[in-house]
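**Student:** Sequence first, then the predicted structure:
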Amino acid sequence: LFKSWFVDFDPVRAKAEGRDPALPKHLADLFPDAFQDSELGQIPKGWEVKCIEDVVSCVGGSTPSTKNPEYWEGGTIHWTTPKDLSGRSAPVLIDTERKITPKGLRKIPSGLLPAGTLLLSSRAPVGYLAIAQIPVAVNQGYIAIPPRGELSPMWMLFWADRNMDRIKARAGGTTFQEISKRNFRAMRLIAPACCAARAFDKMAAPIFERIVKCVLESRTVAALRDALLPKLISGELRVKDAIRFLERSSL
């Protein structure tokens, strides 16, 4: 859907050629019926080429001193590094390996970011993507996009995925590649009419919610497996008892 609407401009192209855009009228009406020239080529009439910094807020993070136990011991605040996104099959963050304390949080200029924030790893490596399902603080390995811009983190997730080669091409560094917030903010994109972007968000949200639900269920099943399997192997728990437990858990 994202590619059709915002990359190939299929509804606009169909209307410009006098064809049926194959959309309900309330959606078809969100798209113009002509193109205009721009620095990025032809784009739908009325849409604009903008810098990322003009449509979303981009922030980074930091690491509280690991030498100060007051920042870490007993911490309950989620704090993420790109390692938390390694190996994930879905662009979702539901937990973090490490937690910090309120004192540790005060050492991070961007503070606690709200659930719904898009996370883009900016180094080691460049390119991990996830939308946080929890309030989270970030380290210096991220560019974070909170949900308070003209374009939503959901929309930017799909844009970043489609444009990852461009993002990586702007990275630099000798020891490891890194894209700075400054270079990322300066990137140009085709900003659609707000009504079209909001319509996409509304259609994509239920699908993304199902993905989140599947990730949570998979995590629960994995936790049960890790808890029950050693007991089954050792004989501490019988198979029929494990089955009864799973039935009570509705799994």
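**Tutor:** That came in fine, so what should we check first? Numbers count the residues shown, from 1 in each chain.
**Student:** Only C-alpha atoms from now on, for both contacts and neighbour counts.
**Tutor:** Fine.
**Student:** where along the chain do the strands fall?
**Tutor:** With DSSP state E as the criterion, the chain has strands at 35-36, 43-44, 48-51, 77-80, 92-93, 98-100, 118-122, 126-132, 137-138, 142-145, 188-191.
**Student:** list the contacts for the spatially closest residue to residue 212 that is not a sequence neighbour?
**Tutor:** Excluding its sequence neighbours, the residue lying closest to residue 212 (CA to CA, 6 or more residues apart in numbering) is residue 92, at 6.7 Å. Each residue near residue 92 by CA atoms under 8 Å, 6 or more residues apart in numbering is listed here: 130-133, 212, 215.
**Student:** hang on, the earlier thing: out of the strands of the chain, which comes closest to residue 12?
**Tutor:** Taking CA to CA as the criterion, residue 12 comes closest to strand 43-44 out of those, the separation being 6.6 Å.
**Student:** which helices and strands does that closest one pack with?
**Tutor:** Using 3 or more CA pairs under 8 Å, 6 or more residues apart in numbering; DSSP states H and E, the elements in contact with strand 43-44 are strand 35-36.
**Student:** Isn't residue 196 up against residue 28?
**Tutor:** No - here residue 196 does not reach residue 28: they are 9.5 Å apart, not a contact under CA atoms under 8 Å.
**Student:** before we move on, back to that, can I get the strands of the chain in TSV with distance to residue 172?
**Tutor:** Formatted as TSV, the strands of the chain follow (distance: least, CA to CA, whole Å):
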stretch	distance to residue 172
strand 35-36	34
strand 43-44	30
strand 48-51	20
strand 77-80	23
strand 92-93	26
strand 98-100	28
strand 118-122	10
strand 126-132	10
strand 137-138	21
strand 142-145	15
strand 188-191	18
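**Student:** ok, second structure coming up, stack it against the first:
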Amino acid sequence: MQAKITLKKTPIGEIPEDWEVVKLGDILEEVNLRAKSMEHFDNIPILSLTKNEGLILQKYRFNKKIATGDLSKYKIVKRGWVVYNPYVIWEGAIHVLGKFDIGLVSPVYLVWKPKEAVDATFLDYLLRTKRMLYEYFRLSEGVVQRRRSIKKYRFKDILIPLPPLPEQKKIAEILRTVDKAIEKTDEAIEKTERLKKGLMQRLLTRGIKHKRFKKTELGEIPEEWRVVGLGEIADLRSGGTPSRKKPEYWENGTIPWVKSGELNDGTIYETEEKITEIAVKESSVKMFPKGTLLIALYGATVGKTAILGINATTNQAICAILPKGELFDPSFLQYCIIHSRNRLISQSSGGAQPNIYLYVLKEFKIPLPPLEEQKQIAKILSTIDRRLELLRKRRERLEKVKRGLMRDLLTGRRRTVF
């Protein structure tokens, strides 16, 4: 329920009349407790600070323990205390400990204890608003961006709006409710992704209701299936890029032109750029029909796929996989390539970003069921994909709701009844 708002002018803008403007140093007290001050600290979890997940177990962040054997200089942090990394605080590396009662953190981090007039959860949200991240960046010093840091005295002098404690608690409760919904959605996404991975492994190697199998170079597959190279069932063609020096190729273009960065294992209905009919006639680009399977040959998205939901052209970093007759279902082949992507990339060459050469793609072996079974497998997996799409859209909506609530509640534009 919206309460009546009376505003007052302050150095940080208009805020509700009963809110205060305080310095962080007024509500936070630095704590410098070291592990060596405790008799037994071996069993205290070692925590690492992340921008998005907050303070998490160090071994989960790095998949190993990286702390030195001597933990005596590590700092103690307790539930409700604020921790930040002075070098990347402006990226959001500032959080309140909420997942553990106590932990040890790197001596590089600074630890602060909120005073009684502040709700720790409210503070956790407030300290990572856009305005606060901008303030951290503005006040940080250093020539090299990754080594910019904020001095303690500057941090303590930052002004914040502070509602009465009951309102802080209510704001925190509202935002936490949305966060819990996001967490539940994340769990559902993770569970569905595991289900899809398991189904892909089974369906693309064992098929549907098969009882007889044969050994092949790809492992055991159903007797009715074949092992084929992509070149046996498809023509492979790369695209091109019309000259940027010729405006007539680009201005007022109406023909979709796909770049490799737009491939993300889905379906393409719209492109970032379009070219003209003159470009198609006079350059190396080729028009590919709706339903064509595409794969990125190099670049940041190497190995990624997409199916054209429209007639379109592509750049030279993309290979179009065109069927030789009715030998494969594009959706099935897309799932097959996604499932075998690591094997495909390992057979290719290149440095940090490998290239997939056309001759490698032509010889790349895949298991090929009869066409009808391909369609059944694709239908099962596409059902899972639709579920994932709905969950991801729900998460996007929740994130949008959260951003709006943070913007309104943490500035006093919207009041709560408490």
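**Tutor:** It's in. Since the structure is predicted, the reported quantities are computational estimates derived from the model, not experimental observations.
**Student:** Considering the contacts of residue 92 of the first structure, which are maintained in the second structure?
**Tutor:** Here is what carries over to the second structure from the contacts of residue 92 of the first structure, by both residues aligned by TM-score structural alignment, their matches' CA atoms under 8 Å: 130-133.
**Student:** Serialize those residues to CSV and add fields for neighbour count and distance to residue 139 of the first structure.
**Tutor:** Converted to CSV, those look like this (neighbours: other CA atoms under 10 Å; distance: CA to CA, whole Å):
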residue, neighbour count, distance to residue 139 of the first structure
130, 25, 15
131, 24, 15
132, 23, 14
133, 16, 17
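**Student:** If we only consider the residues you listed, which is nearest to residue 219 of the first structure?
**Tutor:** The closest of these to residue 219 of the first structure turns out to be residue 133 (CA to CA; 14.0 Å).
**Student:** With the flanking residues excluded, which residue is spatially nearest to that closest one?
**Tutor:** Per CA to CA, 6+ apart, closest to residue 133 of the first structure is residue 115, 4.9 Å.
**Student:** Now which residue in the first structure aligns to residue 374 of the second structure?
**Tutor:** Residue 374 of the second structure maps onto residue 197 of the first structure when the alignment is built from TM-score structural alignment.
**Student:** can you count the residues close to that match?
**Tutor:** 20 (other CA atoms under 10 Å).
**Student:** Tell me, how many residues neighbour the equivalent of residue 69 of the first structure over in the second structure?
**Tutor:** In the second structure, the residue matched to residue 69 of the first structure (TM-score structural alignment) is residue 247. Residues lying near residue 247 of the second structure (other CA under 10 Å) number 14.
**Student:** about what we covered before: which one of the kept ones among the contacts of residue 92 of the first structure sits closest to residue 64 of the first structure?
**Tutor:** Lowest distance from residue 64 of the first structure to those (CA to CA) belongs to residue 132, with 20.4 Å.
**Student:** Looks like the closest one contacts residue 118 (just checking).
**Tutor:** Yes - if you go by CA under 8 Å, residue 132 of the first structure and residue 118 touch, sitting 6.4 Å apart.
**Student:** Which parts of the stretch 151-251 of the first structure are helices?
**Tutor:** Shown for the stretch 151-251 of the first structure, the helices assigned by DSSP state H, counting those that start in this stretch span residues 153-162, 164-169, 181-185, 194-234, 239-248.
**Student:** Buried deepest among the ones you listed, which one?
**Tutor:** Of the helices of the stretch 151-251 of the first structure, the one with the most neighbours on average (mean count of other CA atoms under 10 Å) is helix 153-162, at a mean of 18.
**Student:** Where does that one end up in the second structure?
**Tutor:** Alignment of helix 153-162 of the first structure against the second structure: residues 330-339, by TM-score structural alignment.
**Student:** what's the mean deviation for that stretch versus the first structure?
**Tutor:** On superposition with the first structure, the mean distance recorded for stretch 330-339 of the second structure (mean CA distance after the TM-score superposition for the first structure) is 1.1 Å.
**Student:** can you give me the angle the longest helix along the second structure makes with helix 330-339?
**Tutor:** When the second structure is parsed with DSSP state H, its longest helix is helix 165-206. Interaxial angle, helix 165-206 of the second structure versus helix 330-339 (axes from the mean of the first three to the mean of the last three CA atoms, to 10 degrees): 100 degrees.
**Student:** What's the residue nearest to residue 212 of the first structure aligned with over in the second structure?
**Tutor:** Taking TM-score structural alignment, the alignment pairs residue 92 of the first structure with residue 267 from the second structure.
**Student:** what does residue 120 of the first structure align to in the second structure?
**Tutor:** Alignment note (TM-score structural alignment): residue 120 of the first structure maps to residue 295 of the second structure.
**Student:** who's in contact with residue 62 of the second structure?
**Tutor:** Applying CA under 8 Å, 6+ apart, no residues contact residue 62 of the second structure.
**Student:** err, residue 353 of the second structure, not the other one
**Tutor:** Neighbours of residue 353 of the second structure in contact, by CA under 8 Å, 6+ apart: 298-300, 302.
**Student:** ok, now with 7 Å
**Tutor:** With contact set as CA atoms under 7 Å, 6 or more residues apart in numbering, residue 353 of the second structure has these partners: 299-300.
**Student:** Please apply the same query to residue 71 of the first structure.
**Tutor:** Contacts were defined as CA under 7 Å, 6+ apart; by that measure residue 71 of the first structure touches 64, 100-101, 103-104.
**Student:** Roughly how far does it sit from residue 111 of the first structure?
**Tutor:** Separation of residue 71 of the first structure from residue 111 of the first structure (CA to CA, to the nearest Å): 14 Å.
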